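**Q** 3D, please:
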Amino acid sequence: MTLEMSHDELQIFLTEAFPQVSDDFKIEEVAPEEISVRMFVGDHNLRPGGTVSGPSMFALADVSVYLAILAMIGPKALAVTTNCSIDFMRKPAADTDLIGQAKILKLGRALAVGDVLIFSEGEPKPVAHATLTYSIPPEK
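**A** Down below sits the predicted model:
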């Protein structure tokens, strides 16, 4: 399998299509059917108790799978999440970035399924695990 979008093309796409959140994420590595995405953790991501909020971790999972899919199919901005299941397993550190490591499990014509492990930077055990399904827009 070959990539349809490179690391740089994905980062540019994210900046142009989602300028409201693009500064929160950086693509670390991209390979066929895999991607690693950093989420810069700031005060706006924290909840009471000194931990990263669930919605912030969901955003990282969603962005990671979305970009992994686009890397394989090209810039289809209208690919959308149709399902997500997320398990929060450990309290993430509030003072380090989060890293989402996503893999595509199935890439079909209409649907794609991806899996993400989320880590606090530097920690060996994941803080969350998510599985997402995306609807891919039909070719015209």
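**Q** from here on, contacts and neighbour counts on C-alpha atoms
**A** Will do.
**Q** Show me what the host helix or strand of residue 35 is packed up against.
**A** Assigned by DSSP states H and E, residue 35 belongs to strand 34-39. Packing partners of strand 34-39 (3 or more C-alpha pairs under 8 Å, 6 or more residues apart in numbering; DSSP states H and E): strand 25-31, helix 54-73, strand 98-107.
**Q** in the second one, what's buried?
**A** Neighbour-count burial for helix 54-73, counted by 16 or more other C-alpha atoms under 10 Å, picks out 54, 56-58, 60-73.
**Q** hmm, who's touching it?
**A** The set of residues external to helix 54-73 that reach it, using C-alpha atoms under 8 Å, 6 or more residues apart in numbering, is 2-6, 10, 25, 30, 32-39, 45, 76, 79, 81, 86, 88, 100-104, 107, 112, 114-118, 128, 130, 132, 134.
**Q** Show the subsequent helix or strand relative to it.
**A** Using DSSP H and E, the helix or strand that follows helix 54-73 in sequence is strand 80-88.
**Q** Before we compare anything, build this one as well:
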Amino acid sequence: MPVQAGLTPMMTAGEVNELLKSVYPQLNDKFPFYETVDVFPGGCTVRLNADERHLRPGGTVSGPSLFTLADIGGYVCVLSHAGPDALSVTTNLNINFVRKAEAGPIDGHCRILKLGRALMVFEIDIVAGPDGQTVAHATGTYSIPPKRVGQV
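**A** I've put the predicted structure just below:
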């Protein structure tokens, strides 16, 4: 699928991970569950390293854990493409759960649909298992705070 033209990341995956550690330490607390795997023009890949803490009865990764991965994907996209302003916030997130996800690595492939001055719209395909099947799909919008005086 095509991405919006002219989108160039301002941060690498490693830089985003370091920023998340400093501005959102409660995300991973003592365990590196959520991480940025890749940042590329117009998108990113994020991962949930799901273990028993993320499972609901029946051995299924919980909806809130997958929802968090979708939200983190949007946050990583806005941080890496609009600039590292930690005050960007989710204004909308819709998710469809497609099939069961089991413990293990779960990847979210996120794509920016539209990046403006005030809003970023994105979609994320969340895949898991040996065949990389879609387990959830989400779309969302992030609000980007206005640039402050002296900010580039």
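**Q** Report the buried members of the contacts of helix 54-73 of structure 1.
**A** Among the contacts of helix 54-73 of structure 1, those classed as buried by 16+ other C-alpha under 10 Å are 3, 5-6, 10, 25, 30, 32-39, 45, 76, 79, 81, 86, 100-104, 107, 112, 114-118, 128, 130, 132, 134.
**Q** Work out which residue lies at the spatial centre of structure 2.
**A** By C-alpha atoms, centre = their mean, structure 2 has its centre lying nearest to residue 73, at 0.8 Å.
**Q** now for that one: what does it line up with in structure 1?
**A** By TM-score structural alignment, residue 73 of structure 2 lines up with residue 64 in structure 1.
**Q** Quick check: the gap between that match and residue 113 of structure 1.
**A** Going from residue 64 of structure 1 to residue 113 of structure 1 by C-alpha to C-alpha, to the nearest Å gives 12 Å.
**Q** Kindly report the same for residue 98 of structure 1.
**A** The gap separating residue 98 of structure 1 from residue 113 of structure 1 is 22 Å, by C-alpha to C-alpha.
**Q** can you check residue 29 of structure 1 too?
**A** 19 Å.
**Q** Compare these two and say which is more crowded by neighbours.
**A** For residue 29 of structure 1 versus residue 113, the count of surrounding residues by other C-alpha atoms under 10 Å is larger for residue 113: 22 against 13.
**Q** Quick check: which element contains the aligned partner of the more buried one in structure 2?
**A** Aligned counterpart of residue 113 of structure 1 in structure 2: residue 121 (TM-score structural alignment). Element membership for residue 121 of structure 2, per DSSP H and E: strand 119-128.
**Q** Packing partners of that strand?
**A** Helices and strands touching strand 119-128 of structure 2, by 3+ C-alpha pairs under 8 Å, 6+ apart, are helix 63-82, strand 104-115, strand 133-143.
**Q** Just tell me the aligned range of the shortest one in structure 1.
**A** It stands for strand 133-143 of structure 2. Counting by TM-score structural alignment, strand 133-143 of structure 2 pairs with residues 125-135 of structure 1.
**Q** Translate residue 97 of structure 2 into the numbering of structure 1.
**A** Under the alignment (TM-score structural alignment), residue 97 of structure 2 pairs with residue 88 in structure 1.
**Q** thought that match was touching residue 127?
**A** Yes: using C-alpha atoms under 8 Å, residue 88 of structure 1 is in contact with residue 127, at 6.2 Å.
**Q** quick one on the thing from earlier: which residues of structure 2 does the strand holding residue 35 of structure 1 align to?
**A** Residue span in structure 2 matched to strand 34-39 of structure 1, by TM-score structural alignment: 43-48.
**Q** Once aligned, what mean separation remains between that stretch and structure 1?
**A** Mean deviation of stretch 43-48 of structure 2 relative to structure 1 after superposition (mean C-alpha distance after the TM-score superposition for structure 1): 0.8 Å.
**Q** any idea how far that stretch is from the chain center?
**A** Distance of stretch 43-48 of structure 2 from the chain centroid (C-alpha atoms, centre = their mean, to the nearest Å) equals 6 Å.
**Q** I would like the residues contacting it, please.
**A** 33-39, 69, 72-73, 76-77, 104-112.
**Q** one more time with 6 Å
**A** Under the contact criterion C-alpha atoms under 6 Å, 6 or more residues apart in numbering, stretch 43-48 of structure 2 has outside partners 33-38, 73, 77, 105-112.
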